[in-house]
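Student: Have a look; sequence and predicted model below, questions after that.
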Amino acid sequence: MNEQNSLTLIAREPARFDPVALDQLETTSRLEGMDRVVGLPDLHAGNGIAVGAAFWSQKRIWPHLVGSDIGCGMALWETSLAVRKFRVGKVERKLHGLDEPWDGPAEHALAKAGLPPELASPALGTIGGGNHFVEFQRIEEVVAPDRFAELGLKDDRVLMMVHSGSRGLGQAILQEQMARHGTEGLHDGAPDADAYLQRHNQAVAWAVVNRAVIANRFLDALGMSGNCLLDIVHNSVTRHREGWLHRKGAAPADCGLVVIPGSRGDFSYLVEPVPDRADDALYSLAHGAGRKWSRKDAHARLSRRYRVADMLRTKLSSHVICEDRRLIFEEAPEAYKDIAGVIADLEAAGLVRVIACLRPLLSYKTRAS
């Protein structure tokens, strides 16, 4: 862990961070009213704002630090299917039509979450683009057997991880804020701040509903049932110790178990936050491996070396469904950092305890029909 004024870097070797990401983090730390900034091990450059970071201010809220995908996060489901019965080919053949609008009772699903019917949208129940996905996994290793058993988890069931957010809703909210205020912070208690927080909270709730609908669509397509083990949010602003905690690509360390995914060709980790040192990292954890290359660079580097067909299997023998020719290169495993190193950084900082390691079986991005 490396500290400099109000900026803390969680890493064994901070010099390995991308200088552009560090510059973005430093710029944010100098905002008037910014009290603390933390860069997590998956830190990487974003669109003006570093991703993999947490920001705390006593008096101000900055919507642009949360970004456009308000409520984006991960849900992990334990399915009814035994690992020994999982057949990749059979599953692949059944996963069709899941990019189309959901034909279920959208208004009813939103109402159960306390959301108004006007937030119903054709995007509800769809994954979206970018780094969003649904991935089927199995337990590769139980690292903490006693804790695993205490949590009532099963090591013989297929798991399903859903990564998605608020789709166009969060983007519309941010665009409105930027048009009114730009990157200027909103003062705690001001009418504009209260109005943003109300819409922000709706987008977070919408994203949670979206992940649940996505999960149930996939379970229904495969004739399975399942239960949600966790749902965590990566992009948000929440009340924290008489101030405001912004997370931009950061998992919460104060909401129970966390799943931290690698790339589609690497392991994911189920971890339990350790409370003793949580404040060192603003009660936040890495939300994934973090990008090593930008999407543009990944496409340029890999599309010249590989065919699309080469990208449909990973080094772990997992399968990939992605019929977007550009996206399959942009989101390739090579474009991401080593997830084992990210987890080791969190462990070295005393922030997490690893419960289990998860192996990918099938990653779903998008399909034409």
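Tutor: Cool, got the structure. Numbering: from 1, shown residues only.
Student: Please count neighbours and contacts with C-alpha atoms only from this point.
Tutor: Will do.
Student: buried set for stretch 94-113?
Tutor: Buried residues in stretch 94-113, counted by 16 or more other CA atoms under 10 Å: 95, 98, 99, 100, 102, 106, 109, 110.
Student: can you list the residues you listed in JSON lines and add secondary structure?
Tutor: Shown next, in JSON lines, are the buried residues of stretch 94-113 (DSSP: H, G, I helix; E, B strand; the rest coil):
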{"residue": "95", "secondary structure": "coil"}
{"residue": "98", "secondary structure": "coil"}
{"residue": "99", "secondary structure": "coil"}
{"residue": "100", "secondary structure": "coil"}
{"residue": "102", "secondary structure": "coil"}
{"residue": "106", "secondary structure": "helix"}
{"residue": "109", "secondary structure": "helix"}
{"residue": "110", "secondary structure": "helix"}
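Student: From the residues you listed, pick the one nearest residue 143.
Tutor: The closest of the buried residues of stretch 94-113 to residue 143 turns out to be residue 95 (CA to CA; 31.8 Å).
Student: and the comparison structure, right after this:
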Amino acid sequence: MGNCIQHLAAGVTLIAADNTWIDGDAIQQLHTTLTLPGMRHVAGMPDLHPGRGYPVGAAFFSLGRLYPALIGGDIGCGMALWTTDLDARKVSLDKLEKRLGNIDTPLDDDWQALVSTLAPPDTGFDPALGTIGGGNHFAELQRLDHIYQPAALEALQLDPRQLLLLVHSGSRGLGQFILQQQVSQFGHRGLEQGSPACADYLARHATALHFAEANRELIARRMLARLHADGEPVLDIHHNLVVPATIGGEAGWLHRKGATPSSAGPVVIPGSRGDFSYLVAPRPSEDSLFSLAHGAGRKWMRSECKDRLARRFTPAQLSRTRLGSHVICRDKQLMYEEAPEAYKPIDSIIDALVQAGLVTVLARLRPVLTYKTHGECC
């Protein structure tokens, strides 16, 4: 197990097996991040890949100073898993797709009472609530494909006869607005703990987390309503955030950028839209900064995906996956950018986490219907 927890340098850890594909630029970004003032420890997950200056699929622990730029613009991006009462044995994908229709538009007046109950007030971004957004965000109906730990599934009240709903989205434009304000005022040098600027950011950050969680719930409820189904939340976790933490006996700030917390109970680690997802029980560890991979992790830059794939696949062909699932995505460019080929195989990510002793796999989830966007714009 130990060889999957690699100590690349003092304060730099990488969770990866020998066959885990890791971009060298991402590792360089990991090392560069350690040079930020107050940074004590950085940890890359198996889905590590380069980001805009800082790596994605990583966690960062600092003392005395926190860094909004490490978290990025989609504060609160994360995953919510819901049960549904849709019968997995009687699925008609065409009917489900027709019922679902377009959920890119703002919620209508019938939803406003629930919006006011769930979401923080006066953010200026309410029209985005209940919408998924672009990039790698999605909502996906899934079925339980293989159960490894039946007792754990029973405890979570998951029924293999019924479909599940996984929602991946965040704070939409609100988080980006908050980040832009921070960078315009303070650049990338971070915020000193206890300063008025730090307190102000943390208050806005909390609002964005609240917004993101409400957004995922509204997406789930909107989809269930369209599908004439009922459901209940199973879990909801954030992948992009900063929290106070004590690690190695020191009190500081734990940042996650595309990393799943390992201290929040069972979590879902999804593959690409043409791959499985896994429900896992984390085993918290300081080596990984109490964090796990948040997905498969990109192999290719978005800008190169269409050139690599357009001669092999049409958008219509990409709307059907090797696992028999359907993908709703009317944005042709996004269809190529989010193709399964652009991502690492999810099994390689899960295997590295298992070998590192960081998770126990509870179940494998098979995609049934993935919603990205119904329109040409996200």
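Tutor: Happy to help now that I have it. Predicted model, so just to flag it, every value in this text is computed and none were measured.
Student: returning to what we had before: tell me which two in the buried residues of stretch 94-113 of structure 1 are the farthest apart.
Tutor: Among the buried residues of stretch 94-113 of structure 1, 95 and 110 lie farthest apart (CA to CA), at 24.8 Å.
Student: TSV for the buried residues of stretch 94-113 of structure 1, including distance to residue 127 of structure 1?
Tutor: Output for these, formatted as TSV (distance: CA to CA, whole Å):
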residue	distance to residue 127 of structure 1
95	13
98	9
99	7
100	10
102	11
106	15
109	17
110	17
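Student: from those, which single one is nearest residue 46 of structure 1?
Tutor: residue 99 (26.4 Å).
Student: Give me the aligned partner of that closest one over in structure 2.
Tutor: Following TM-score structural alignment, the counterpart assigned to residue 99 of structure 1 within structure 2 is residue 104.
Student: Tell me how far its match lies from residue 94 of structure 2.
Tutor: 19 Å (CA to CA, to the nearest Å).
Student: now do residue 143 of structure 2
Tutor: Residue 143 of structure 2 is 17 Å from residue 94 of structure 2, by CA to CA.
Student: For the two, indicate the residue with more neighbours.
Tutor: residue 143 (23 against 11; other CA atoms under 10 Å).
Student: Just confirm the more buried one contacts residue 363, I think it does.
Tutor: No. Residue 143 of structure 2 is beyond contact range of residue 363, at 10.3 Å (criterion: CA atoms under 8 Å).
Student: Give the intersection of the neighbour lists for the two.
Tutor: Listed contacts common to residue 143 of structure 2 and residue 363 are nil; contacts here mean CA atoms under 8 Å, 6 or more residues apart in numbering.
Student: which element is residue 153 of structure 2 on?
Tutor: helix 150-155 (DSSP states H and E).
Student: now the counterpart of residue 219 of structure 1 in structure 2, what's its secondary structure?
Tutor: Aligned counterpart of residue 219 of structure 1 in structure 2: residue 224 (TM-score structural alignment). Of the three states, residue 224 of structure 2 takes helix under three-state DSSP.
Student: what sits against residue 177 of structure 2?
Tutor: Applying CA under 8 Å, 6+ apart, the residues contacting residue 177 of structure 2 are residue 73.
Student: so the counterpart of it in structure 1 is in which element?
Tutor: Taking TM-score structural alignment, residue 177 of structure 2 has residue 172 as its aligned residue in structure 1. Assigned by DSSP H and E, residue 172 of structure 1 falls within helix 168-181.
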